[in-house]
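Peer 1: no FASTA, just this:
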């Protein structure tokens, strides 16, 4: 199974904010144990590259990517640390090109028709729809499916256990990004049992 298949087969992509690298490995193990072997480690903290490196080296079962990537330099930092995919909140050609140069899957943010067309022109067919709850959510993604039949979406922002099923029921949604199973407070408290349990509940909810 290649990176893209692993990314989309999980159906849920935990969006992780980690301040302390000591939490990286137990967090990754909790996600794997809970049935979600994916982590999008956001570049919202200075620890992000070290967290990616620790997860990639110590927990090979997990697919580790970098999120909130805003420039080509961060793409390089993520790639050097062992990230296997890049997620950006918006579409920036320099980020997309550098990710391609580094051999990484890249999922840029695109919510308007113009942004989606720019992503298509760059050779991409998967985009992040962020923040989903602000830009129309399920209804907006369903409507965009008509003119953009070949585009697949990863909605993030406002996705929760309550609406997870609605998003994943859309034929043009291949996965969702979320934080409810990896809330920063849980991570800071070292409550990885809760992370595992919430992850398991999320997986069970989409299996039914």
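Peer 2: Sure, I can see it. All values derive from a computational prediction rather than experimental measurement.

Peer 1: for the rest of this, base every contact and every neighbour count on C-alpha atoms.
Peer 2: Fine.

Peer 1: which parts of stretch 13-33 are buried?
Peer 2: Of the residues in stretch 13-33, 13-19, 21, 23-33 count as buried by neighbour count, 16 or more other CA atoms under 10 Å.

Peer 1: for comparison:
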């Protein structure tokens, strides 16, 4: 079943942003995140292993695997071939936007300005990643940006922490947040990841 972007954003209050170097970590990492209540898994295409990681994670029951850091239609095609159920990009270009829409896949493009949002609306998009959230003015900036665009919902990503996430999630125009804190750097510790995922899944929105 094809998921809409709203379906993906509704899975949990936090979408973990994953940079995975080792394919062997893919299944235990996905199992830990899903067990903790985080089903939408954004695998960033920043490592040589990323596409294989996505394929491996897709075998984990309950996991909804998407591709992040998708920059152009070529990367979009690679991600879809690897089974991506949703697509996240750091910005929005017309070629990528049109290709993503044509694919029918849930698409969450990055925006940081009113012009970005208006270009997205012109393409028929109204769900966006606010990125990079903390260095683009943080919550005050997003509140100001959201005011003229009542139909738009956001997933802020970039610099959000377990401490600051609740303040973001309390806003009516925010559907979820993206965060890398759920998977600490260093050797994979599935028990630690599951505990952090459970805390993140329990955040109110």
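Peer 2: Everything's here; your move. For clarity, every value in this text was computed on a predicted model and none was experimentally measured.

Peer 1: would you pull the TM-score for this pair?
Peer 2: For this chain pair, the superposition-based TM-score is 0.94 by TM-score structural alignment, normalised by the length of the second structure; 203 aligned residues with a CA RMSD of 1.4 Å.

Peer 1: rewinding a little: from the buried residues of stretch 13-33 of the first structure, which ones fall inside strands?
Peer 2: Judged by DSSP state E, those include 13-16 as members of strands.

Peer 1: as a markdown table, those residues with distance to residue 51 of the first structure would be great.
Peer 2: Below are these laid out as a markdown table (distance: CA to CA, whole Å):
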| residue | distance to residue 51 of the first structure |
| --- | --- |
| 13 | 16 |
| 14 | 14 |
| 15 | 13 |
| 16 | 10 |
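
Peer 1: show me where the first structure has its helices.
Peer 2: Here the first structure has its helices, by DSSP state H, at 3-9, 24-33, 48-58, 72-81, 93-101, 113-121, 137-144, 164-168, 184-189, 192-207.

Peer 1: put together a markdown table for these, with distance to residue 40 of the first structure on each row.
Peer 2: Converted to a markdown table, those look like this (distance: least, CA to CA, whole Å):
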| stretch | distance to residue 40 of the first structure |
| --- | --- |
| helix 3-9 | 10 |
| helix 24-33 | 11 |
| helix 48-58 | 9 |
| helix 72-81 | 11 |
| helix 93-101 | 15 |
| helix 113-121 | 20 |
| helix 137-144 | 21 |
| helix 164-168 | 18 |
| helix 184-189 | 13 |
| helix 192-207 | 14 |
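
Peer 1: show me the one of these that comes nearest residue 177 of the first structure.
Peer 2: helix 164-168 (9.6 Å; CA to CA).

Peer 1: and that closest one, what's buried?
Peer 2: 164-165, 167-168.

Peer 1: cool, stretch 32-48 of the first structure as well?
Peer 2: By 16+ other CA under 10 Å, the buried positions in stretch 32-48 of the first structure come out as 32-43, 47-48.

Peer 1: what's in contact with that stretch?
Peer 2: Stretch 32-48 of the first structure has contacts (CA atoms under 8 Å, 6 or more residues apart in numbering) with 7, 10, 12-21, 28, 31, 49, 51-52, 61-69, 74, 87, 195-200, 203.

Peer 1: in the second structure, what residue corresponds to residue 25 of the first structure?
Peer 2: Mapped onto the second structure by TM-score structural alignment, residue 25 of the first structure lines up with residue 27.

Peer 1: from residue 109 of the second structure, how far out is that match?
Peer 2: 27 Å (CA to CA, to the nearest Å).

Peer 1: count of residues packed around residue 59 of the second structure?
Peer 2: 15 (other CA atoms under 10 Å).

Peer 1: so who does the closest residue to it other than its chain neighbours touch?
Peer 2: Distances taken as CA to CA, 6 or more residues apart in numbering place residue 27 nearest to residue 59 of the second structure, at 7.8 Å, with adjacent residues excluded. Residue 27 of the second structure is in contact with 56-57, 59-60, counting by CA under 8 Å, 6+ apart.

Peer 1: for residue 160 of the first structure, give me its contacts.
Peer 2: Residue 160 of the first structure sits next to 178-180 when contact means CA under 8 Å, 6+ apart.

Peer 1: let's go with 7 Å and repeat that
Peer 2: Counting by CA atoms under 7 Å, 6 or more residues apart in numbering, residue 160 of the first structure makes contact with 178, 180.

Peer 1: how close does it sit to residue 198 of the first structure?
Peer 2: Computed as CA to CA, the residue 160 of the first structure to residue 198 of the first structure distance reads 11 Å.

Peer 1: if anything else comes up later, I'll come back, but that's it for now.
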